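Enquirer: Give me a model of this one.
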Amino acid sequence: MKIAMIGTGYVGLVTGTCFADSGNDVICVDIDEAKIQGLREGKIPIYEPGLSDLVLRSSEEGLLTFTTDLAAAVQACRIVYLAVGTPPAADGSADLTALKTVVDSMAPHLTDDAIVVTKSTVPVGTNEYIFRRLKELLGREVDVASNPEFLKEGAAIEDFMKPDRVVVGVRRPEVGEVLHELYRPFLRTDKPFLTMSPQSAELTKYVANALLSTKISFINEMANLCEKMGGDINDVRRGIGHDQRIGFAFLFPGVGYGGSCFPKDVRALASMARDHGLNPRIMDAVDEVNSEQKKVLKDKIDQHYGGNLTGKRIAVWGLAFKPRTDDIREAPALTLLDYLLEQGATPQVHDPEASENIRAIYGDKLIYCESAMDALNGADALAINTEWKNYHNPNFSEMRTRMNGHVIFDGRNLYEPDQMVEQGFTYHSIGRTVGAAESEPLSA
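Expert: Just a heads-up that it's a prediction; the model follows:
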């Protein structure tokens, strides 16, 4: 099939590339001439494992091309995907300015049998808006489908190639059949292709992310309770996770969630609820708990040093909001870095992929280190924000030698508390205490 993918951000580039890899003729469109030229030269603007190789291969085979010519791309393709950004507005709602501009610009160039598919995360009713707007502009009906994405940064290629499910919202079953054929190569393991109304499809993306966000905020709140009561959140997590009704996914305590999806989608879903006269109490609480959880390392550091960080050198491992990505949008590390700088400390930072994105914000206010061990040189303490694989099994003896102070604030529970004490470190983690089993019982 011939597909125009409008927008070469994270979702558009991954989706377009994966469709091309399965044999479709894909034209990726963007208004950013520098980005398009870079993609033609094989320069990938984001870090996503496996993406660079797929882009190169599909480009060499002529199945994946890049252009700024929206009209030519739309005229050449029956299926037109919309994957433009929908950033949050001040009130938490999604800003559809870019999407509406694209709809108006592409309308005159759509073929008679065109299928317009929204891949961007958009509020419920956006499909209806596009359908009515195109009818207004063209004097005829155009098929408009919704096809939400469920890609995890760091595992997006795998998620697309082997989806848990594919969700499409359509008005006519014939449109669903066309999209089913498009996705057939990715559904060979009998994963479901779910057809529903556009409104239900639009809601599905928000509800999925909101529920996952709720699990994260819940386990973080329980971790904080464990600390106060002498429990171990890892034991509690195991105790509940083996219940098949609960499971283990997204029940790892830490410093809160970040990225481009969860924070934005939770707030957008809450905004939609308010617009319809409902009080989104759970969504507001999820967002509030997460915002507070991003301060957990700050609070632990503040308590340990009595609020006096002037002149302290703090090593920071992990800047991206999660491993296997360079995305720092709403990353918990930002909260920590702001605090350290405000308190007169010197952050010595390391991240395998996100350092340049952090440098674009903080400039020379930070010390950027080539290796995790280099970040420890002369450090009074180490704060861990992101669970990159190379942080899991460090040489603790070398760490002690390099560090000036032997204090670790572990925001991802990478190490065992008692073992860290044996290694000679003062160790602070999330929802666990050293010797928790020996804590005093509740009074009668």
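
Enquirer: switch to C-alpha atoms for all contacts and neighbour counts from now on
Expert: OK.

Enquirer: Which of the three states applies to Val116?
Expert: Using DSSP: H, G, I helix; E, B strand; the rest coil as the criterion, the local structure at Val116 reads strand.

Enquirer: Distance check, it against Gln75.
Expert: According to Cα to Cα, to the nearest Å, Val116 and Gln75 sit 12 Å apart.

Enquirer: More neighbours: those two, which one.
Expert: Per other Cα atoms under 10 Å, whichever of Val116 and Gln75 has more neighbours is Val116, with 23 against 18.

Enquirer: Isn't the more buried one up against Val74?
Expert: No - look at Val116 against Val74 with Cα atoms under 8 Å: they stay out of range, at 9.9 Å.

Enquirer: and for these two, which residues touch both?
Expert: Val80 (Cα atoms under 8 Å, 6 or more residues apart in numbering).

Enquirer: Following element in sequence after the strand or helix carrying Leu382, please.
Expert: Assigned by DSSP states H and E, Leu382 belongs to strand 381-384. Downstream of strand 381-384, the first helix or strand assigned by DSSP H and E is helix 396-402.

Enquirer: which residues touch that following helix?
Expert: Contact partners of helix 396-402, identified using Cα under 8 Å, 6+ apart, comprise 373, 376-379, 406, 423-424.

Enquirer: Now with 7 Å, please.
Expert: Here helix 396-402 makes contact (Cα atoms under 7 Å, 6 or more residues apart in numbering) with 373, 376-378, 406.

Enquirer: From those, pick the one nearest Val102.
Expert: Ranked by distance to Val102 (Cα to Cα), the contacts of helix 396-402 are led by Met373 at 47.2 Å.

Enquirer: Tell me which other helices or strands the top helix by length along the chain touches.
Expert: For the chain, the longest helix by residue count, based on DSSP state H, is helix 198-229. Contacting helix 198-229 under the criterion 3 or more Cα pairs under 7 Å, 6 or more residues apart in numbering; DSSP states H and E are the following elements: strand 143-146, strand 166-169, helix 262-275, helix 281-293.

Enquirer: who touches the residue sitting nearest the centre point of the chain in this structure?
Expert: Nearest to the mean C-alpha position of the chain, counting by Cα atoms, centre = their mean, stands Gly259 at 3.8 Å. Counting by Cα under 7 Å, 6+ apart, Gly259 touches 321, 327-331.

Enquirer: nearest residue to it other than its sequence neighbours?
Expert: What sits nearest to Gly259 in space, not counting adjacent residues and going by Cα to Cα, 6 or more residues apart in numbering, is Arg329, at 4.9 Å.

Enquirer: what about the strands in the stretch 1-150 of the chain?
Expert: In the stretch 1-150 of the chain, the segments counted as strands under DSSP state E, counting those that start in this stretch are 2-6, 25-29, 64-67, 79-82, 115-118, 143-146.

Enquirer: export those to a markdown table and tack on distance to Leu337?
Expert: Converted to a markdown table, these look like this (distance: least, Cα to Cα, whole Å):
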| stretch | distance to Leu337 |
| --- | --- |
| strand 2-6 | 35 |
| strand 25-29 | 36 |
| strand 64-67 | 37 |
| strand 79-82 | 36 |
| strand 115-118 | 37 |
| strand 143-146 | 39 |
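
Enquirer: To compare against the first, here's the next sequence to fold:
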Amino acid sequence: MKLSVFGTGYVGLVSGACFAELGHEVICVDIDEEKIEGLRNGVMPIYEDGLKEIVDRNYANGNLKFTTLPAEGVTESDIIFIAVGTPSDNEGGADLSAVEAVVESIAENINDYKIVVDKSTVPVGTGDWVEEMIEEQKEADYEFDVVSCPEFLREGTAVDDTMNPDRVVIGTESEKAAEVMDELHQDFEAPILHTDRYSAEIIKYAANAFLATKISFINEIANICERTGGNVQEVAKGIGSDHRISDKFLRAGVGFGGACFPKDTKAIVSTAAEHGYDFKIVDSTVEVNEAQKKTLVNKLRQEMSDLEDKKIAVLGLSFKPNTDDMREAPSRTVVKQLLDDGAEVKAYDPVAMEEAEKIFGDSIEYSEDAYDAIDDTEAVILVTEWDEFQNLDLDRVKELLNNSLFIDGRNCYEPEKMKEQGFTYYSVGRKAINVK
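Expert: Okay, the predicted model is just below:
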């Protein structure tokens, strides 16, 4: 099939590349000329395991093309995927300006029957809005259908999630469009759930809101554990063994970040408010998460009341391992707190250093590796659980630190081991070790 994908971010680029890998002819469209030129030369705008190999291979064999011309994407494809960003606006809702720009291009250049697919995460009713815009603005009298087909990929495993989805949701009332979308997705060998368009639009928000709520819930349990002597890992194991709950997303830590959970939780709360409903649970989830991001530096302050001119090591800047994405990353809150307290920050992340420099500039020191970051500092704060941070040479860490303060925001180490090593050790939802 001939497809176009508008937007070359995590969703658009990964989706386009994977469809090309399955033998479809795909045109990826983006208005960023530098990004498109980079893709033509094998430069990936995002870090995602396995993506570059798929892009390079399919660009070379002609299945994958890149262009800055919207008309080319519309006229040369039968199915048009809208996969542009929908960031939060000032009120917490979804900013649909990029979607609107794509829809205008479709209306202007439509030259045959088209299936327009909302792949971006958009509020319920967006499909109606897209349909009305095209109908009102189209310059030629061709038929089209608008379908909602939300994505469920996770950054860091986006290629695998796209190629091996646990379900495909297709929201449309058009039998013709549904048949074409079924055929397009048959190679994925995943269950296909057919719904109306409204339900499909809600499904993505509902899934992310539920998972985010589960994370904030276990973080609140962790805070109770710290105050009562419990161990959140044992509690999580105990409740996660219940098949009705499961152990997924029950790992306590410094809070969630990234492009989806923060944005989508705010958006569904905003959508509910627009329809006269107060979505209290998810509203509280957002509040709890913002507070959780501040807990690590609060623990540091318990040991060091004055952080002025103190050097602090921060390990991990991306919001999760295996990605360079720092959108809403907990590290941003941690670093800001430290700088506001007058501390000097030495930071290291395996892949997100370039992104970090765009955010922090020269206000922090960028290190060559974890040990370089730790050297000659008063404390280390572990924010992102990259594999290399979970297997540090603790003897070397102890030797490099000016004192033995280690704050573990992802529970990567066992308290008893840290006690034996002589660290003053704080984690999340577990008893602190060797504290004042």
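
Enquirer: Of the contacts of Gly259 of the first structure - the most surrounded one?
Expert: In the contacts of Gly259 of the first structure, the most neighbours by other Cα under 10 Å go to Phe321, 27 neighbours.

Enquirer: Helix, strand or coil: sort out the alignment partner in the second structure of that one for me.
Expert: Taking TM-score structural alignment, the alignment pairs Phe321 of the first structure with Phe319 from the second structure. At Phe319 of the second structure the chain is in coil, as set by three-state DSSP.

Enquirer: Surely Phe319 of the second structure and Arg332 touch.
Expert: No - using Cα atoms under 7 Å as the test, Phe319 of the second structure is too far from Arg332 to be in contact (9.1 Å).

Enquirer: Overlap in contacts, these two.
Expert: By Cα under 7 Å, 6+ apart, no residue touches both Phe319 of the second structure and Arg332.

Enquirer: Can you show me the strands along the stretch 301-444 of the first structure?
Expert: Assigned by DSSP E, counting those that start in this stretch, the strands in the stretch 301-444 of the first structure fall at 313-317, 346-350, 367-368, 381-384, 407-410, 426-428.

Enquirer: Would you mind giving the ones you listed as a markdown table with distance to Asp232 of the first structure and mean neighbour count added?
Expert: A markdown table is the format used below for the strands of the stretch 301-444 of the first structure (distance: least, Cα to Cα, whole Å; neighbours: other Cα atoms under 10 Å):
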| stretch | distance to Asp232 of the first structure | mean neighbour count |
| --- | --- | --- |
| strand 313-317 | 24 | 28 |
| strand 346-350 | 29 | 24 |
| strand 367-368 | 34 | 18 |
| strand 381-384 | 19 | 24 |
| strand 407-410 | 15 | 22 |
| strand 426-428 | 13 | 20 |
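
Enquirer: now those as a markdown table including distance to Leu182 of the first structure?
Expert: Formatted as a markdown table, the strands of the stretch 301-444 of the first structure follow (distance: least, Cα to Cα, whole Å):
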| stretch | distance to Leu182 of the first structure |
| --- | --- |
| strand 313-317 | 42 |
| strand 346-350 | 41 |
| strand 367-368 | 45 |
| strand 381-384 | 42 |
| strand 407-410 | 45 |
| strand 426-428 | 50 |
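
Enquirer: Of all those, which one is nearest Lys2 of the first structure?
Expert: Among those, the nearest to Lys2 of the first structure by Cα to Cα is strand 346-350 (42.6 Å).

Enquirer: tell me, that closest one lands on which residues of the second structure?
Expert: Under TM-score structural alignment, the alignment places strand 346-350 of the first structure onto residues 344-348 of the second structure.

Enquirer: Average offset of the matching stretch relative to the first structure?
Expert: Mean deviation of stretch 344-348 of the second structure relative to the first structure after superposition (mean Cα distance after the TM-score superposition for the first structure): 0.7 Å.

Enquirer: How far does that stretch sit from its chain's centre?
Expert: 23 Å (Cα atoms, centre = their mean, to the nearest Å).

Enquirer: what comes into contact with that stretch?
Expert: Residues outside stretch 344-348 of the second structure that contact it (Cα under 7 Å, 6+ apart): 309-316, 364-370, 373.

Enquirer: likewise stretch 363-374 of the first structure?
Expert: Residues outside stretch 363-374 of the first structure that contact it (Cα under 7 Å, 6+ apart): 317, 346-350, 375, 399.

Enquirer: Please say which position in the second structure Leu336 of the first structure maps to.
Expert: Match for Leu336 of the first structure (TM-score structural alignment): Val334.

Enquirer: Its match and Val297 touch, don't they?
Expert: Yes - Val334 of the second structure is in contact with Val297 according to Cα under 7 Å; the separation is 6.5 Å.

Enquirer: on that earlier part again, pretty sure the residue nearest to the centre of the first structure is in a strand, no?
Expert: No - Gly259 of the first structure is assigned coil when assessed by three-state DSSP, not a strand.

Enquirer: still on that earlier bit, what sits against the residue nearest to Gly259 of the first structure?
Expert: Arg329 of the first structure makes contact with 258-260, according to Cα under 7 Å, 6+ apart.

Enquirer: Please render those residues as CSV that adds distance to Phe218 of the first structure to the earlier fields.
Expert: Below are the contacts of Arg329 of the first structure laid out as CSV (distance: Cα to Cα, whole Å):
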residue, distance to Phe218 of the first structure
Gly258, 15
Gly259, 18
Ser260, 20
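
Enquirer: Now do the nearest residue to Val207 of the first structure once chain neighbours are set aside against Leu203 of the first structure, distance only.
Expert: Spatial nearest neighbour of Val207 of the first structure, excluding adjacent residues (Cα to Cα, 6+ apart): Leu269 at 7.7 Å. From Leu269 of the first structure across to Leu203 of the first structure, the span is 9 Å (Cα to Cα).

Enquirer: neighbour count winner among these two?
Expert: Leu269 (25 against 17).

Enquirer: Would you confirm that the more buried one contacts Ala208?
Expert: No - judged on Cα under 7 Å, Leu269 of the first structure makes no contact with Ala208 at a distance of 10.8 Å.

Enquirer: how about the second structure, which residue sits the furthest from its center?
Expert: Asp141 (39.2 Å).

Enquirer: which ones are touching it?
Expert: Here Asp141 of the second structure is in contact with no residue (Cα under 7 Å, 6+ apart).

Enquirer: How much space separates it from Asp78 of the second structure?
Expert: Separation of Asp141 of the second structure from Asp78 of the second structure (Cα to Cα) stands at 16 Å.

Enquirer: Likewise for Tyr348 of the second structure?
Expert: Distance, Tyr348 of the second structure to Asp78 of the second structure, by Cα to Cα: 45 Å.

Enquirer: for Lys65 of the second structure, same thing?
Expert: Separation of Lys65 of the second structure from Asp78 of the second structure (Cα to Cα) stands at 15 Å.
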